[in-house]
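In: For reference, the sequence and a predicted model appear below.
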Amino acid sequence: MTRYAVAWVDIAEDQYQALSGQQQRLIDARVAQMLEDPETNSSYDRRTDQWTTTDSASVGLITFVFRPDRPRLVILRLIY
């Protein structure tokens, strides 16, 4: 059962829409994993209070925020 809901900021949504179908599937697969456990295979930057991880093929970078006590994970940027 998914612990978190996902939200996308506008720039991340635009970046996602500009990706190829294959790249979108890689992002989708990783986001599905993140909704269960965002901390696994992710790095936290205390200075920016943001998390980073890669897509499911370790090709693209995903920047996101979440709070363990809140049910929302917010995708901030995708970097390919």
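Out: Sure thing, it's come through.
In: going forward, measure contacts between C-alpha atoms and count neighbours the same way
Out: OK.
In: quick check: longest helix of the chain.
Out: The longest helix of the chain (DSSP state H) is helix 21-36.
In: Contacts for that helix, please.
Out: For helix 21-36, the external contacting residues (Cα atoms under 8 Å, 6 or more residues apart in numbering) are 1-6, 16, 40, 54-57, 73.
In: ok, structure two:
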Amino acid sequence: MARYTIRWVTYAEQQRDTLPPEGRHELDALLNRLVDDPYRQGTYNKRTELWRAVFGYGLLTYSIEDRLLTITALRVTWILKH
């Protein structure tokens, strides 16, 4: 099976770059799983036609373009734990 490429929109890239080290580690682990099979890692929202996957205390929102074997990261949300 071919591996997918991850493409970042600017907003998601900025959010990714502000994650704490533990969040970045968890996100990187999720991304490594996503490139092999983006459908098994997340849940699909029919209303928005987007996918979401949890990582640690975060949530990645993304789309999948099978024709181009590309995952587009649209938003990275991190919930600060106190």
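Out: That came in fine, so what should we check first? This structure is a prediction, so every number in the text was calculated from the model and none was measured.
In: What value does the TM-score take for this pair?
Out: TM-score for the superposed chains, counting by TM-score structural alignment, normalised by the length of the first structure: 0.88, backed by 78 aligned residues with a Cα RMSD of 1.4 Å.
In: picking up where we left off before, and the contacts of helix 21-36 of the first structure, which are buried?
Out: Burial by neighbour count, judged by 16 or more other Cα atoms under 10 Å, picks out Tyr4, Tyr16, Thr54, Asp55, Ser56, Leu73 from the contacts of helix 21-36 of the first structure.
In: Can you show me the strands along the first structure?
Out: 5-8, 43-45, 50-54, 61-66, 72-79 (DSSP state E).
In: Out of the ones you listed, which gets nearest to Ser20 of the first structure?
Out: Using Cα to Cα as the criterion, the shortest distance between Ser20 of the first structure and the strands of the first structure is 12.8 Å, found for strand 72-79.
In: List the buried residues in that closest one.
Out: Of the residues in strand 72-79 of the first structure, those buried under the neighbour-count criterion (16+ other Cα under 10 Å) are Arg72, Leu73, Val74, Ile75, Leu76, Arg77, Leu78.
In: quick revisit: quick check: angle from the longest helix of the first structure to strand 61-66?
Out: Angle of helix 21-36 of the first structure versus strand 61-66, following axes from the mean of the first three to the mean of the last three Cα atoms, to 10 degrees, is 30 degrees.
In: Look up the average distance of helix 21-36 of the first structure to its aligned counterpart in the second structure.
Out: Its matched residues in the second structure lie on average 0.7 Å from helix 21-36 of the first structure after superposition (mean Cα distance after the TM-score superposition for the first structure).
In: and the angle from that helix to strand 50-54?
Out: Comparing the axes of helix 21-36 of the first structure and strand 50-54 via the same axes, to 10 degrees yields an angle of 130 degrees.
In: Show me what counts as buried in helix 21-36 of the first structure.
Out: Residues Gln23, Gln24, Leu26, Ile27, Arg30, Val31, Gln33, Met34, Leu35 are the ones in helix 21-36 of the first structure that count as buried (16+ other Cα under 10 Å).
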